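Student: Just to be clear, the model below is a prediction. Sequence and coordinates:
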Amino acid sequence: MSLKILDTFPDFTQESTQGPLNFYDWAGDSWVVLFSHPKDFTPVCTTELGAVAKLKPEFDKRNVKAIGLSVDAVAQHLAWAGDIERTQGAALNFPLIADVDRRVATLLDLIHPNASDTNTVRSVFVVDPAKRVRLTLTYPASTGRNFDELLRTIDSLQLTDAHKVATPADWHQGDDVIILPSLGADEAKALFPAGWTEHTPYLRTVPQPEAAD
């Protein structure tokens, strides 16, 4: 069964480019971005792995760890890493799971028989420190993933976990946010004493809490 938002992300132990890896132990109290690849030495995925390597400082600022998954062996992963560093200008700085037996891909329901009975689909999971799935995305083979959007989503998730707000369409750090409709006027006044803009009774916006503090 496919994992859905707020499902518990399953634990697993599998070989990787950083040795045997137990997912829960490796993740610790960090957020995780796990992204899967159909196989090594594929052009779109080569650019994606390079993009993620370059974003490590941004992930670190957000307490996020990145991890890749592909069905080939560690030796092939390491050879691919050489291509990635040479063509993308960034060395692989996160683990790449060697899912040769497709055990993890099967656990995460990443084998799509309509596309292939052996290769994983190109999916992304964002997992929070409680090991809950907070975002899932699946991309077509021809379209590179947008990791800036993943960072934006993680910013929103971390902000809305900390405050009783939601983020509107196309929100970015520093933009106004929405007061949760479930908050009554008295509770809203206590949390947002400077007031808010009321567009409708259910759409009330305020400056992003960190920016206002």
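Tutor: Nice, thanks for sending it over.
Student: C-alpha from now on. contacts and neighbour counts both.
Tutor: Will do.
Student: For burial, what's the neighbour tally of residue 46?
Tutor: Neighbourhood size, residue 46 [other C-alpha atoms under 10 Å]: 20.
Student: and it, that's in a strand?
Tutor: No. Applying DSSP: H, G, I helix; E, B strand; the rest coil, one finds residue 46 to be helix, outside a strand.
Student: check contacts around it.
Tutor: Residue 46 makes contacts with 83, 84, 88, as judged by C-alpha atoms under 8 Å, 6 or more residues apart in numbering.
Student: and the first one, how many neighbours?
Tutor: Look at residue 83: counted by other C-alpha under 10 Å, it has 17 neighbours.
Student: One more: the last one?
Tutor: Burial of residue 88, expressed as a neighbour count using other C-alpha under 10 Å, amounts to 17.
Student: and residue 143, how far is that from residue 27?
Tutor: 28 Å (C-alpha to C-alpha, to the nearest Å).
Student: if you count what's nearby, which of the two comes out ahead?
Tutor: Taking other C-alpha under 10 Å, residue 143 and residue 27 do not tie; residue 27 has more neighbours (20 against 10).
Student: wait, isn't the more buried one in contact with residue 65?
Tutor: Yes. Counting by C-alpha atoms under 8 Å, residue 27 sits close enough to residue 65 to count as a contact (7.1 Å).
Student: Report the outermost residue of this structure with respect to its centre.
Tutor: Distance from the C-alpha centroid of the chain, by C-alpha atoms, centre = their mean, peaks at residue 186 (35.5 Å).
Student: Against that first model, consider the following:
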Amino acid sequence: MEELNNFKETTYSMPRIGDVAPDFEALTTKGKIRFSEYAKEKWVVMFSHPADFTPVCTTEMSGFATRKAEFDALNTELIGLSIDSIHSHLAWVQNVRENTGVYFDFPIIADIDMKVSKLYGMLQPNESETAAVRAVFFIDPNKKIRLIMYYPLNVGRNMNEILRVLEALQVSDKHKVALPLDWNKGDKAIVPPPKTLDELNERLQDTTLEKVDWYLAKKEIYN
């Protein structure tokens, strides 16, 4: 019973795909924000890192910064987070800019009270009680969580994959299609399978599709 009580004390909420992103107010390197009012009509990629002034985190934040124009082109705002003070964040941003020329020109949440980390399940006790894991939340303009990635403290993320799945989500929404294994921009997309016999017969007669079989067919998509 004591072990169960201890487990309950250290279990934090874990938002799921399809949930509305939990709202919060927070101090960031760009000023105070209320998330529900932030980046209206835009996608948001919110990501956590374990700590400022650490090597893997520096490479990751630099990756987001140097490719920010690609996120801008996808109508997407970036928001970082760690369990550090605003003063630590500002000093780290300036340190990296002085040493590498890379500027973290996006808000970084100062989550010193761990409020947002707990709200989003970024604190995972078996990994660390005081440092957020490397979580990435893809949130659409309706503030719905569409995709979640979690990485441990000692493994950096893949920026190509983050951009790939962001674009895949947007393409899927726009064209009402699904995306196959290893899909990249320019590849064919999977069309929804037939749901009636009439649709099945239409599918069999459709010469514009690349058909593996009636239930698996692909088509070209154009933006």
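Tutor: Received the coordinates, thanks. Only a predicted model underlies this, so the values are computations on that prediction, with no experimental measurement involved.
Student: Out of the contacts of residue 46 of the first structure, which is nearest to residue 121 of the first structure?
Tutor: residue 84 (20.3 Å; C-alpha to C-alpha).
Student: hang on, the closest one in a helix?
Tutor: Yes. Assigned with three-state DSSP, residue 84 of the first structure falls within a helix.
Student: check contacts around it.
Tutor: Residues in contact with residue 84 of the first structure (C-alpha under 8 Å, 6+ apart) are 46, 47, 49, 50, 90, 91, 92.
Student: what's the answer for residue 17 of the first structure, then?
Tutor: 74, 77, 78, 95, 96, 97, 98.
Student: Please pull up the equivalent of it in the second structure.
Tutor: Taking TM-score structural alignment, residue 17 of the first structure has residue 29 as its aligned residue in the second structure.
Student: would you list every one of the strands in the second structure?
Tutor: When secondary structure is read from DSSP state E, the second structure shows strands at 25-28, 31-34, 43-48, 76-82, 108-110, 134-139, 145-151, 189-190, 210-213, 216-219.
Student: Same list (these) but as TSV, adding distance to residue 120 of the second structure and mean neighbour count.
Tutor: Output for the strands of the second structure, formatted as TSV (distance: least, C-alpha to C-alpha, whole Å; neighbours: other C-alpha atoms under 10 Å):
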stretch	distance to residue 120 of the second structure	mean neighbour count
strand 25-28	13	17
strand 31-34	15	13
strand 43-48	10	23
strand 76-82	11	23
strand 108-110	13	27
strand 134-139	9	24
strand 145-151	10	16
strand 189-190	32	23
strand 210-213	41	12
strand 216-219	36	17
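Student: would you list these in a markdown table and tack on distance to residue 17 of the second structure?
Tutor: As requested, the strands of the second structure are exported to a markdown table (distance: least, C-alpha to C-alpha, whole Å):
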| stretch | distance to residue 17 of the second structure |
| --- | --- |
| strand 25-28 | 22 |
| strand 31-34 | 21 |
| strand 43-48 | 14 |
| strand 76-82 | 18 |
| strand 108-110 | 22 |
| strand 134-139 | 9 |
| strand 145-151 | 5 |
| strand 189-190 | 21 |
| strand 210-213 | 30 |
| strand 216-219 | 25 |
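Student: list residues touching both of residue 27 and residue 65 of the first structure?
Tutor: Counting by C-alpha under 8 Å, 6+ apart, nothing touches both residue 27 of the first structure and residue 65.
Student: can you pull the contacts of the residue lying closest to residue 139 of the first structure once chain neighbours are set aside?
Tutor: Ranked by C-alpha to C-alpha, 6 or more residues apart in numbering and with sequence neighbours excluded, the top spatial neighbour of residue 139 of the first structure is residue 122, at 5.5 Å. When contacts are counted by C-alpha under 8 Å, 6+ apart, residue 122 of the first structure touches 35, 36, 37, 38, 110, 138, 139, 140, 141.
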